[in-house]
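Engineer: Provide a 3D model corresponding to the input given below.
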Amino acid sequence: MKRHESPPTLTHGDKIYFPAAGLCKRDYMTYLAQIGEHLVRHLRHRPVTLVRCPDGVAGRRFYQRHLPPHAPPSLPRREVQGERPLIAIPDVETLLYYGNLGAIEFHAGLHLVQGPQAGCPTALTFDLDPSDPRDFERVRELALCLREVLRGLGLDGVAKTTGASGLQVLVPLEEPLPYAVTRPVVNFVAAYCASRWPDLATTERRVRHRGRRVYVDAPQHGPTRTLIAAYSVRAVEKALVSAPITWAELEYGVSPDAFDLHVVPDRLERVGDWLELAARHPASRVRAIHDALPPPWRQTRVRSV
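Structural biologist: This is a model prediction of the structure:
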């Protein structure tokens, strides 16, 4: 992995970004320079939304998906008819530009925006969100149950911490598929988990009705939605990172707190990008699962359980 000792684009480097961790903007930008090629791999050719915290995680924050008004003319952008230019991050230089503007979180769409299969997701995605942010153990347990279900369907996934309190499980595809195929499959698997483990999982969107159950956020698998990108830092006090992990690590009780911006660069050097190395599944297998669903499940609406 190509690593940079110091980022080429940096202003106000001594500004404190993560007070509890004692980390400044220079520390954050150095992290982006170190892991940039990996993060960009999960942003390139996708819709991108930033969470900007110009004064660090203790200050104001806002979402941004359109090009900043002051952006230089040479900055990459995505043109969409009838809309202001959208953010595009095709390379590390652009990533560092936005990092220097205070972009801490980088969220990516599930589909590509270029090529013959533009608009089609490249993976099945399952977003597991605990009702109690302190109860990661239930999220961990559900992720292992979800893997059992996927294996029963002839699939497997890659687990990824969110850098917050949840987990995401992705099933990479050999080629993108339309949402009309992938969404019913995701919805069905989510509802199946909620029915098989009713004390552990739910698809109930109303928080007050979830109790202690983990929310399987099937609607998050959609054309207008984004997920935190692998290797993005989260705007939290501990400077935690969204990191792909192994199933063995999950079985042994790994905690999201184990992955911060100090740890992840060396981890990438040692084990590589688990998400990039993961097996990809034939689109024909996912289509076969979709076609075998009972007719009501071929619709994209998710049901609450």
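Engineer: alpha carbons only for contacts and neighbour counts from here, please
Structural biologist: Will do.
Engineer: H38 reaches A243, doesn't it?
Structural biologist: No. At 11.2 Å, H38 does not count as touching A243 under the criterion of CA atoms under 8 Å.
Engineer: who touches both of the two?
Structural biologist: Taking CA atoms under 8 Å, 6 or more residues apart in numbering as the criterion, H38 and A243 both touch Y231.
Engineer: those two: which is more packed in?
Structural biologist: When H38 and A243 are compared for neighbours, A243 comes out ahead with 28 against 20, by other CA atoms under 10 Å.
Engineer: which residues of the stretch 51-200 of the chain fall in strands?
Structural biologist: With DSSP state E, counting those that start in this stretch as the criterion, the stretch 51-200 of the chain has strands at 62-64, 77-78, 86-87, 103-109, 123-130, 158-161, 167-172.
Engineer: just send the ones you listed back as a markdown table, with distance to H70 too.
Structural biologist: Output for the strands of the stretch 51-200 of the chain, formatted as a markdown table (distance: least, CA to CA, whole Å):
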| stretch | distance to H70 |
| --- | --- |
| strand 62-64 | 14 |
| strand 77-78 | 13 |
| strand 86-87 | 13 |
| strand 103-109 | 15 |
| strand 123-130 | 35 |
| strand 158-161 | 34 |
| strand 167-172 | 35 |
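Engineer: could I get these as CSV with mean neighbour count and distance to R26?
Structural biologist: Formatted as CSV, those follow (neighbours: other CA atoms under 10 Å; distance: least, CA to CA, whole Å):
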stretch, mean neighbour count, distance to R26
strand 62-64, 13, 21
strand 77-78, 18, 26
strand 86-87, 20, 23
strand 103-109, 25, 13
strand 123-130, 24, 32
strand 158-161, 24, 24
strand 167-172, 23, 28
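Engineer: compare with the first, here's sequence two:
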Amino acid sequence: MDLSHPDKLLWPEAGVTKQGLLDHYAAVWPRMERFVVNRPLALLRAPDGIAGKQRFFQKHASPGMHEAIVKMADPEDGEELLYIKDFNGIAALVQIGVVEIHIWGCTIDAIDTPDQIVFDLDPDEGLDMNDVLAATLDVRRRLDELGLPNVVKTSGGKGFHVIVPLKPKADWKTVKTFAHDFAEAMEQSDPDKYTATLSKKARTGRIFIDYLRNARGSTTVAPYSSRAKPNATVSMPVTWPEVENGVGPADFSIGGKPLEKALKTADPWADFNKLRKALRG
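Structural biologist: Next up, the predicted model:
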């Protein structure tokens, strides 16, 4: 589809336009497609750019949405959900000023059996980046000890997301309970470093191991999605050696050299589907 106003600046400071965002998605689409197609979505829209007055989350259709943004009813409560089937869907999202694409942890065909676990490492303000990197590697070590596969991506913000690829067997309650227990165990083993509690007070000087992304209807930012940050960062899949070598959560941005270079190397999540393992309740 053709964009209207392709030169509209969505990220004024970074100089990224609607066309620039669409070009980004065209470049990453071969790697991104399987993580966003046929999954319920939540959309962060900024029709006037991220510095504009309009900035809102959207989970339901609105008048004038392109047909490439597909509607379905949630089988549990009939609530309207949105998803896309192909790149035309991504283009339609860009057209309406979507600056972040968030996904459920399941597909529309298996909505009650999640196919991933997400641990979002959210550090308190002022924590050293080395603390965040060490915590991310600690999550990996603990998952390895449990025999669970894991991959990692930058958040595009302050932390990292560690993902466990699942075979869609366990229900949401089982998955969320596991994620909660895992985060709580980290807090109990090192209460000076970690918290499993959402409150700002509990986070003081600590890293919040956010397990709350693993509830039905909760979302996390999609791999390769742009972020509504001034420098147009991207949530970027990376390798564990890159984390060990100090890659930063905001190192990749639209049109930036690190992202361009990463797309010329092997896909760090190439084996994502092969890694999937059932979670035992």
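Engineer: TM-score for these two?
Structural biologist: The TM-score (TM-score structural alignment, normalised by the length of the second structure) is 0.90; 276 aligned residues with a CA RMSD of 2.1 Å.
Engineer: between the strands of the stretch 51-200 of the first structure, which one is nearest to P256 of the first structure?
Structural biologist: Across the strands of the stretch 51-200 of the first structure, P256 of the first structure has its closest neighbour in strand 158-161 (6.0 Å, CA to CA).
Engineer: quick one: contacts for Y83 of the second structure?
Structural biologist: By CA under 8 Å, 6+ apart, the residues touching Y83 of the second structure are 37-41, 69-72.
Engineer: can we see that at 6 Å?
Structural biologist: Going by CA atoms under 6 Å, 6 or more residues apart in numbering, Y83 of the second structure touches 38-41, 70.
Engineer: okay, it and E187 of the second structure: tell me how far apart.
Structural biologist: 36 Å (CA to CA, to the nearest Å).
Engineer: likewise for L127 of the second structure?
Structural biologist: Taking CA to CA, one finds L127 of the second structure at 17 Å from E187 of the second structure.
Engineer: G217 of the second structure pairs with which position in the first structure?
Structural biologist: Correspondence of G217 of the second structure to the first structure, assessed by TM-score structural alignment: T224.
Engineer: figure out the helix or strand that its match lives in.
Structural biologist: Using DSSP states H and E, T224 of the first structure maps to neither a helix nor a strand.
Engineer: neighbours of G102 of the first structure, how many?
Structural biologist: 22.
Engineer: just the element for the counterpart of H42 of the first structure in the second structure, please.
Structural biologist: Matched to the second structure by TM-score structural alignment, H42 of the first structure sits across from F35. Using DSSP H and E, F35 of the second structure sits in helix 18-36.
Engineer: mean deviation of that helix from the first structure?
Structural biologist: Here the mean offset of helix 18-36 of the second structure against the first structure after fitting is 2.1 Å, by mean CA distance after the TM-score superposition for the first structure.
Engineer: and K274 of the second structure, how far from R280 of the second structure?
Structural biologist: From K274 of the second structure across to R280 of the second structure, the span is 18 Å (CA to CA).
Engineer: those two - which one has more neighbours?
Structural biologist: Set K274 of the second structure next to R280 and count neighbours by other CA under 10 Å: K274 wins out with 12 against 9.
Engineer: where exactly do the helices run in the second structure?
Structural biologist: Secondary structure of the second structure by DSSP state H: the helices cover 18-36, 87-95, 129-145, 172-189, 200-203, 240-244, 257-262, 272-275.
Engineer: which one of these is the most hemmed in?
Structural biologist: Per residue and on average, the most neighbours among those fall to helix 87-95, with a mean of 22 (mean count of other CA atoms under 10 Å).
Engineer: that helix against the first structure, how far on average?
Structural biologist: Looks like 0.8 Å for helix 87-95 of the second structure (mean CA distance after the TM-score superposition for the first structure).
Engineer: other SSEs contacting that helix?
Structural biologist: Packed against helix 87-95 of the second structure, as judged by 3 or more CA pairs under 6 Å, 6 or more residues apart in numbering; DSSP states H and E, are no other helices or strands.
Engineer: onto which residues of the first structure does it map?
Structural biologist: So helix 87-95 of the second structure sits over residues 92-100 in the first structure, by TM-score structural alignment.
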